[in-house]
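S.K.: The sequence and its predicted three-dimensional model are supplied below.
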Amino acid sequence: MSHNEHLPTTEAPNPLNTPLFTERVEFLKSSQWWNKEQLDQFQLKQLQHQLWFVSSHVPHYRELFRSLGFSWQDADSLSVLKQLPLLTKQEMQENPKRFIPDYMKADRLYHRSTGGSTGMPLTIFMDLDHLSRDKANTQYYMSTMDLDIFHFRSIRLYGDRVPEEQLSKGHFWHQANDRMLTMSCYHFSKETSPLFVDKINAYSPDYIHTRPSAILPLASYILELGLTVSAKLVSIFADGEYLTLGQRKVIESAFKTRLYNVYGHTEGCVFGHACKDSDNLHFPPQVGILELIDDEGHTVSREGGRGEMVTTGFNNKMFPMVRYRTGDIGVLTNKQCTCGRHYPMLKAVEGRFQDYVVDKHERLVPLAPAVFNYNDFDWRGIAEFQVHQTRAGHLVFKVHRDQDCAESVEAMTQRLKTDLFPIFGKTFEMDVTYVDGISRSAIGKLRYLEQNLDIQKFSRTFSGV
C-alpha cells in the first residue's frame, strides 16, 4: 500500500468526510456476512458493469475488445475473464493515458506512484471516489478487530522521517495529530531502543501501523535487551512487504500482541485482511476479483497451490485494470474460515517475483523463508543486510555490522558460510561483503534483495526453500 501521493492543484475534500466513504463502510460491514451465492452474483454484476464501462470509455480496452471480437454482453459468468489477456505493468507504463477514460484529463486526477519494490515503478491515476472507497477499505478491516480510524490512538512506524528539530533533541518521533504518533525507523540501536520502548509505553497506543522490515529491528532489540512493552496493544497492523513466520514470531513476542497482516497494493484492485479466527488473508469480493494463475496460464485450484495474483478491480473507474498481473505470489487455501465470511483466502503472499533468487539450474527460490528463519541462524552483530544477484547461481550478501559488534569480520564471515548459506543447498555460490550502511527506498522500505535479473523469464521454474 506504500505510495507517494500527488493531488490536483485545486484542493479537494477529505475522502474521510465524503458521503461515499460512510456509505461504503456500511456496505462492507453488512455484506461481509453474505453467502457465497450473493457474493458471486454481486461480483458478476460488477464485472459486467466494468467491462461495459471500459469498452465504452477506455481506449486500451476498446481497441483490445475490438481486436478480440469480445463483447461485454457475453459476460454471463466470471469465467469470461479467461477470454482476455493478462495486463502487465509495462503495458500501462508505456502509455498510461490510454487507460484513462476518454472524457477525463489526467491533470484533473490524483495520482500515486508505487514504491518501485519490483524495480518497475508505476503511476496510478484516481478520483475522489476511489480515494473514498480506499479509505473505507481501511476503516472496514480495522472494524474486524473492533478498532477504527477516528477514535483510537496509534503509532505509525512506516518509514516516515521525523523533523530535524525533534531529532536534535533526541526525540525520534513526533505527534502527527491528536491520535497518531509517528516514529522513525532509522534510529534503532541498543542505546536508543529503551527510549523507543519508554515512549511507546508512555503514549499507550491501541495499535501500531507498520511494515515488517520497519518494526523488526526494534522487536529484535526488545528481546535481546529484555525490554518490556507494557502498553496494552490491541494489534499491530503490518502491510507492504512479505511477512514470514519467523518475523511474526519475533514481533509478536516483543510486543505481546497479535500481528494482523494486511495485503494491499497501490493499484487498489483488491485487498486482503486476517480476522479474529485466522491469519489467512481474506479478500473481500466486493472490491475486486482475485485470480491465482500458474506458469501455464491455468487457474490454481488445489489446496496449497501457488500462483501469481491477477486482479480485476471494481473501485477505480479512472484507471481501470482488468486481469492485472501484480507480480505477487499467493498460496491458496480452499478451507472455509470459522469467522463466517465466504471470502476467497490465501494462506500467504510469498512476495513478488523480485523477492526470488535464481539458482544455478535457473530455478526460482524464495529468498525470505531462508534468510528470515530465526530458528536456524543467529543474527547478533548484524545490523542490516541486503542480498544482491546479478547472475544465476550467485549471491552477494552485503552486511552492515553493529557498531559494538565484538565478533571479528573473519569469524562472522565463517558463521554465515557455516550456518546460513547451507540453507540454500548447493545450488548457489555465495560471497560476503561488508558495508557502512544499507540505503532505503524513497518511501523508507529496506529492500533485503536487490535483484538485477529479469525474474519473469524464469517464472516457470519454481523451487522451494
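M.R.: All right, it came through fine.
S.K.: switch to C-alpha atoms for all contacts and neighbour counts from now on
M.R.: Fine.
S.K.: and G330, what element?
M.R.: Taking DSSP states H and E as the criterion, G330 maps to strand 324-333.
S.K.: List of residues touching that strand?
M.R.: 86-89, 292, 300-312, 345-353 (CA atoms under 8 Å, 6 or more residues apart in numbering).
S.K.: Buried among the residues you listed? Need that as a selection in ChimeraX.
M.R.: To isolate in ChimeraX the members of the contacts of strand 324-333 that are buried, counting by 16 or more other CA atoms under 10 Å, one can use:
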select :86,87,89,292,300,301,305,306,307,308,309,310,311,312,345,346,347,348,349,350,351,352,353
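S.K.: Inside helices: which ones of the contacts of strand 324-333?
M.R.: K89 (DSSP state H).
S.K.: Comparison target, given below:
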Amino acid sequence: MIRRYANYIRKNIIRLPNFINYFILNINQNPTMIYGIDYQRYKKYLNKSDTTFNSELHLLNVVNSAIQTVPYYRRLYRGMTFKDINQFSKCFGFIDKDIVMINMKDFISDKVKIADYDFGTTGGTSGKPLQLIAPKTRYIIEFATIHSIWERIGYKFNVRAVIRNHRLPKRVIYKINPLMREVIFDGFRLNDNYFQDVYKTIRRLNIAFIHCYPSVAYEFSVYLLKNRLDVSFIKAFLCSSENIFDYQLDLVQNRLGIRFFNFYGHSEKLVLAGFCAKSDLYHIEPTYGYFELVDTEGNGIKQVGDIGEIVGTSFHNPGMPLIRYRTGDFAEYVGDICPVCHRRVPVIKNIMGRWRGDRIFNRDGSFVTTTALNLHDELYSVIYGLQYVQKEKGILQILIIKSPLYNSMHEEILYKHYKDKLNKDTKIEIKYVDELIKQPNGKFLLLISKISSTN
C-alpha cells in the first residue's frame, strides 16, 4: 500500500503548481531522502570498487548462475561450468534482439519473484519494441552510477534543466519535478521564441546543468551564440541517446565554452559509459555490466583505432540476464587504460548508436555512408543545422539551417561537395529550413531514409 502511494506521488507530483514544487525542490537537497539508504551505500561501493572490482569474476558468476536458472541458457549449456574468460569467449554464443524476442519466456529465470520486477520495453525506434523485466529496485544502481559519472564535472545533485521528450501545454513554459530536482521544458517546441523563455528561466533560477539530447544542446547553443547571451553560469550539457557529430562538439565546447558531457546507455541496461573528466573519451563503468567490443566474426577487438560492435552482459538483472547481447551500437577502441586520466577501465570513442553505416543510395543501388559525406570545418561554421532526407534512390534532399554568414558561394561549395561524393546522375536538392525534423520521441536522426538496404 505504501509503495503504491509512493509511486503515485512520484508520477503525479509534477501536476502541482510550480510555486509549490519550487518550495519542495529547495528543501530536497539530499538524494538519500529520495532514493533511500541503499542508494547511498551503492554510491560508496562505487567509489571503493573503482580500482578493485573484478568484472571477469563477476561475469563468470552471472553466467554460471544463469545456466542453472534460465531455460534458454540451460538448454544450450547444460552441465557446463565456465571457469575463465577465455573459455567464455570461445564457447558462449551471442544473442541479439531477435533471439530474445522469439524466446522471451525462456530468458526469464525459474527463480524470479515476478512481484519484485517491472515489465518494460525498449524504445522501438529501430523496429518492434523488445519486452523486458527488471528489478523494481533497479533505479538505485541506475541513478547512483549516472550521478557518479556526472560528478566528474562537478554535479552534486544540482537542479537540472531537462529538454528531452516531454510535451507541455502551449502556454506552459516549464514544469518542476522537485523529487528529481528537474525543471522540465518542452522538447518539441524548439524555436528561438521558446529558447528565449528557456534561457530566461534557467538564468533566473541559476541552473548550471542542462540535461538534453545532443541535437538540442547544439540548437540551444546556436541560439545562445548568435544572441551573444551570458553563459558563464552554465557548467555543462548532460547529453545522451543520440550520435554526436564533430561540428556539434566544436560549436558547444570550443566556440561557446560550455562542457559537452555525454554518457552512453541503452534500454536493455547492459553497458553504461560516460566521458572522461578531462576529455571526450568514454569510460566503461565496470560494475554496471560486462563490456565487449567485437568484430563481424565475433572476435574481441584490441587494436587501437579499430571499430566494433558493443556487446553487453547485465550484472544487475538476475530475473532476466542478457549475456553477450549484441546491441547494434558501434564504437572505436582506444584501450584498457585512459590515455588522458590513466583510469584503468575499457576506453572507447566515437560511439555510433544503432549504426549499420547510414547509407545514401545512388539510382543504380550503389551507396555512400553519411560519414563519407562529412563537410569541412569552414562549412560547418556557417550553418546551424544539417540533415539528409532520402525517399527514393538517386534523389537526396539536404536540409540546411543557415547562419548569417552563409551566402551563395557556400551553396556552390555544398553542391560540388555532394556531387563529387555521389554519382553524376544523383539529384541533389538543398532546402533551407528553420528547424530540422525530429522523431516522435524528440530525437534527431542525421539521415531520414525511406529506402531499405535490401531493395
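M.R.: Noted; the coordinates are in hand. None of the values given here were measured: they were computed from a predicted structure.
S.K.: related to what we said a few turns ago, now find how far off-centre the strand holding G330 of the first structure is within its chain.
M.R.: The gap between where strand 324-333 of the first structure is centred and where its chain is centred comes out at 11 Å by CA atoms, centre = their mean, to the nearest Å.
S.K.: same question, stretch 20-30 of the first structure
M.R.: 23 Å.
S.K.: likewise stretch 93-105 of the second structure?
M.R.: 22 Å.
S.K.: now swap in stretch 171-188 of the second structure and tell me
M.R.: 20 Å.
S.K.: Check stretch 121-131 of the first structure too.
M.R.: 17 Å.
S.K.: quick one: contacts for K417 of the first structure?
M.R.: K417 of the first structure neighbours (CA under 8 Å, 6+ apart): none.
S.K.: what kind of secondary structure is it in?
M.R.: Assigned with DSSP: H, G, I helix; E, B strand; the rest coil, K417 of the first structure falls in the helix class.
S.K.: Report the mean deviation for the strand holding G330 of the first structure after fitting onto the second structure.
M.R.: Mean deviation of strand 324-333 of the first structure from its aligned counterpart in the second structure after superposition (mean CA distance after the TM-score superposition for the first structure): 0.6 Å.
S.K.: Now do the contacts for A368 of the first structure.
M.R.: 242, 244, 355.
S.K.: re earlier: narrow the contacts of strand 324-333 of the first structure to those in strands?
M.R.: Counting by DSSP state E, the contacts of strand 324-333 of the first structure place 292, 306-312, 345-352 in strands.
S.K.: quick one: the helices in the stretch 1-150 of the first structure?
M.R.: 19-31, 36-57, 59-68, 89-94, 128-143 (DSSP state H, counting those that start in this stretch).
S.K.: Buried ones in the fourth one, by neighbour count?
M.R.: Looking back up the chat, that one is helix 89-94 of the first structure. 89, 92.
S.K.: Could you do the third one as well?
M.R.: By neighbour count with 16+ other CA under 10 Å, helix 59-68 of the first structure contains the buried residues 59-62, 65.
S.K.: Using JSON lines, please lay out the residues you listed together with distance to R24 of the first structure.
M.R.: JSON lines is the format used below for the buried residues of helix 59-68 of the first structure (distance: CA to CA, whole Å):
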{"residue": "P59", "distance to R24 of the first structure": "29"}
{"residue": "H60", "distance to R24 of the first structure": "29"}
{"residue": "Y61", "distance to R24 of the first structure": "27"}
{"residue": "R62", "distance to R24 of the first structure": "29"}
{"residue": "F65", "distance to R24 of the first structure": "31"}
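S.K.: returning to that earlier point: out of the contacts of A368 of the first structure, which comes closest to S77 of the first structure?
M.R.: Y242 (32.7 Å; CA to CA).
S.K.: Do I have it right that that closest one meets V349?
M.R.: Yes: contact status for Y242 of the first structure versus V349: in contact at 6.6 Å, counting by CA atoms under 8 Å.
S.K.: N334 of the first structure and Q90 of the first structure: what is the separation?
M.R.: 32 Å (CA to CA, to the nearest Å).
S.K.: er, D107 of the first structure actually
M.R.: Distance from D107 of the first structure to Q90 of the first structure, by CA to CA: 21 Å.
S.K.: do the same with L259 of the first structure
M.R.: For L259 of the first structure, the distance to Q90 of the first structure - CA to CA - is 34 Å.
S.K.: Does the residue nearest to the spatial centre of the second structure lie in a helix or a strand, and which?
M.R.: Taking CA atoms, centre = their mean as the criterion, S241 is the residue nearest the geometric centre of the second structure, at 2.6 Å. Secondary structure assignment for S241 of the second structure, by DSSP H and E: no helix or strand.
S.K.: which residues sit in contact with it?
M.R.: So S241 of the second structure contacts 213-214, 264-266, 353, 443 (CA under 8 Å, 6+ apart).
S.K.: got a winner among the residues you listed for most neighbours?
M.R.: Ranked by the number of neighbours (other CA atoms under 10 Å), those place P214 first, at 27 neighbours.
S.K.: What lines up with that one in the first structure?
M.R.: Correspondence of P214 of the second structure to the first structure, assessed by TM-score structural alignment: P212.
S.K.: distance of that match from R447 of the first structure?
M.R.: For P212 of the first structure, the distance to R447 of the first structure - CA to CA - is 11 Å.
S.K.: quick revisit: of the contacts of A368 of the first structure, closest to L225 of the first structure?
M.R.: T244 (22.8 Å).
S.K.: what's near enough to touch the closest one?
M.R.: So T244 of the first structure contacts 368-369, 372 (CA under 8 Å, 6+ apart).
S.K.: and if you look at K393 of the second structure?
M.R.: Here K393 of the second structure is in contact with 360-365, 451 (CA under 8 Å, 6+ apart).
S.K.: do that again at 10 Å, thanks
M.R.: K393 of the second structure makes contact with 360-367, 426-427, 449-451, 455, according to CA atoms under 10 Å, 6 or more residues apart in numbering.
S.K.: got it, and L224 of the second structure?
M.R.: Counted by CA under 10 Å, 6+ apart, L224 of the second structure has contacts 192, 195-196, 199, 218, 230-231, 252, 256.
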